[in-house]
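Colleague: what's the 3D shape of this:
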Amino acid sequence: MTTNSLSGKVAVILGGTGGIGLAAGKAFASIGASVVLTGRNADSASQAAVALPAGNHLAAVAEIGDSASLRALAEDVQRHYGRVDILVNTAGFTRLIPHADLEALSDALIDELFAVNWRGQFAAIRAFAPHLRARRDGLVVNVGSIAGRTGQGSNVAYCAAKAGLDVMAVSLGRALAPEIRVLNVSPGAVGTAFVPGRSSDFNERAAKSTPLKRIGQAEDVADAIVACATSLRFATGTTIVVDGGRQLG
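Modeller: Got it, this is the predicted structure:
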């Protein structure tokens, strides 16, 4: 029998000050979880945490590209709550670069894109794994993108990093079972400011080319993330696509 209550559970959300991260935090808190929202600075994390439904929540500072920062975060959360049940990786960044403009995708930018959109997620899982394993019912949810399947996205390296998250779920879903489940939630176009420089009419054009005739909202992705912890308890090593059918086009 499934239950929607996460009372007593602790959910850590990396990138918790962003649109999807904050929406996930609100959704987890609304069903009883204690939520740790992380951001790159204390002020943004604290402001985000204030927006959560009342509960035993925490704002924290962490840098997804810094493994030492992630290890320190894991230890701090464990000391504060005495447990960690759920890790959600929503942190990331991208830059809009035409796929045919090979020179614009420099080595330095490629390294940064992979450090923040793939290596950091792995490093976070590595840091939190001992605490998640101790619960014998741990959950990791990485937020990917259909760009990893379609090869259409803000730039080629971003698409490749997101494809890497799909493979990571398969590999770690196998390697960390049965104590930790690993799932990806893969959205299409979402109405946030995640992609800088995207034209103002992009959302309208994306909605027209999506079978369900709208783009996603942060809450749509958050609902899928929460479902991984509540309804989809016999799932691991796979990717849940939440794109309104966009990749069908």
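
Colleague: Every contact and neighbour count from this point should use C-alpha atoms.
Modeller: Will do.

Colleague: got the contact list for stretch 235-249?
Modeller: With Cα atoms under 8 Å, 6 or more residues apart in numbering as the test, stretch 235-249 has contacts from 146, 150, 166, 169-174, 181-189, 209-216, 220-221, 224, 228.

Colleague: To check against the first, give me the structure of this:
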Amino acid sequence: MTGVLVVTGGSRGIGAQVCELAADRGYAVVVNYSGDPAPADEVAARVRAKGRSALAVRADVADEQQVGALFAAAEELGPLAGVVNNAAITGNTPGRLDEQSADTVRRVLDVNVGGVFLCCREAVRRMSVRRGGQGGAIVNVSSTAARTGSAGEWVHYAASKAAVNTLSLGLAQEVADEGVRVNVVAPGLVDTGLHAAAGLPDRVARIGPAIPLRRAGQPREIAEAVLWLLSPAASYTVGAVLEVGGGR
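Modeller: Now for the predicted structure:
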């Protein structure tokens, strides 16, 4: 596979693993991040060490102008072949819905839903054969929380991921005959730094044993699903939500 892959939230966790695995599969990679540049620079360096081109680009995916700049930067590496919309936040305030602030919920929706919309729009504008592109694939990273509801922790986050699933289904139908495949990977519990950052450092150890596989997933396991959906092996897969949750 050749071409450029944009990975939002690519500096840590699942996103970082997607970037590295994409390099192994032949992509040039744009590592998007919104905060500390050091982890993104490290991921980009690991991509280059595999013989692939890489850029680390700072952009808040909820900001229209910054998203435009992100995709403009990606063009420096070559034609856009794929986008992985992985950037997301929980709001870092676990608790019941009636304990959440309106500002927290708005920010979660802006990043998790608005950011996916903006990045999908820019991707389609560049990849759709109807618009002069060469085709490509979009994988949006959702969550099994869209199905379970995440009661008592992040109902607003779960709602945002349900919106991602619906957005992806509708977009998939709009652009399937324009050379652009859109699909979703919905991870379950994954052992990343998200839980500690959100104030629940024991969450993986607490929930993991209740999963049918008796453990949390690893970022590499989610990345493998993402790369499959990007690949020609998934050429007849459109509008799917692939749950990777250990059976939970």
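
Colleague: Drop the TM-score for these two in here.
Modeller: Aligned and superposed, the two chains score 0.90 in TM-score terms (TM-score structural alignment, normalised by the length of structure 2); 236 aligned residues with a Cα RMSD of 1.5 Å.

Colleague: re the thing from before, just the buried ones from the contacts of stretch 235-249 of structure 1?
Modeller: Taking 16 or more other Cα atoms under 10 Å as the criterion, what is buried in these is 146, 166, 169-170, 172-173, 181-189, 209-211, 214-216, 220-221, 224, 228.

Colleague: What about those, which are in strands?
Modeller: Counting by DSSP state E, those place 181, 182, 183, 184, 185, 186, 187 in strands.

Colleague: OK, contacts around the aligned partner of residue 80 of structure 2 in structure 1?
Modeller: Alignment note (TM-score structural alignment): residue 80 of structure 2 maps to residue 84 of structure 1. Residues near residue 84 of structure 1 by Cα under 8 Å, 6+ apart: 9, 10, 11, 12, 77, 78, 128, 131, 132, 135, 138.

Colleague: same deal with residue 38 of structure 1?
Modeller: Contact partners of residue 38 of structure 1, counting by Cα under 8 Å, 6+ apart, are 12, 13, 14, 15, 16, 17, 45, 59, 60, 61, 62.

Colleague: for residue 42 of structure 1, same thing?
Modeller: When contacts are counted by Cα under 8 Å, 6+ apart, residue 42 of structure 1 touches 59, 60, 61.

Colleague: I'd like the residues you listed as a markdown table, with distance to residue 52 of structure 1 appended.
Modeller: Below are these laid out as a markdown table (distance: Cα to Cα, whole Å):
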| residue | distance to residue 52 of structure 1 |
| --- | --- |
| 59 | 11 |
| 60 | 14 |
| 61 | 17 |
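
Colleague: And residue 141 of structure 1? What does it align with in structure 2?
Modeller: Under TM-score structural alignment, residue 141 of structure 1 pairs with residue 139 in structure 2.

Colleague: For residue 9 of structure 2, see how far away the residue most central in space within structure 2 is.
Modeller: Structure 2 has residue 86 as the residue nearest its centroid, 1.5 Å off, counting by Cα atoms, centre = their mean. Distance of residue 86 of structure 2 to residue 9 of structure 2, given as Cα to Cα, to the nearest Å: 6 Å.

Colleague: Common neighbours of the two, please.
Modeller: Contacts common to residue 86 of structure 2 and residue 9, judged by Cα under 8 Å, 6+ apart, are residue 15.

Colleague: Give me the mean distance between the top helix by length along structure 1 and structure 2.
Modeller: With residue count as the measure and DSSP state H as the assignment, structure 1 has helix 156-175 as its longest helix. Between helix 156-175 of structure 1 and the aligned residues of structure 2, the post-superposition mean distance stands at 0.7 Å (mean Cα distance after the TM-score superposition for structure 1).

Colleague: for that helix, packing partners?
Modeller: Applying 3 or more Cα pairs under 8 Å, 6 or more residues apart in numbering; DSSP states H and E, one finds that helix 156-175 of structure 1 contacts helix 107-114, helix 147-150, strand 180-187, strand 238-242.

Colleague: Give me the contacts around the second one.
Modeller: The set of residues external to helix 147-150 of structure 1 that reach it, using Cα under 8 Å, 6+ apart, is 153, 158, 159, 160, 161, 162, 163, 164, 166, 188, 247.

Colleague: in that helix, what's buried?
Modeller: 147, 148.

Colleague: Which residue is the nearest non-sequential neighbour of the aligned residue in structure 2 for residue 125 of structure 1?
Modeller: Under the alignment (TM-score structural alignment), residue 125 of structure 1 maps onto residue 120 of structure 2. With sequence-adjacent residues excluded and distances taken as Cα to Cα, 6 or more residues apart in numbering, residue 120 of structure 2 is closest to residue 138, at 7.4 Å.
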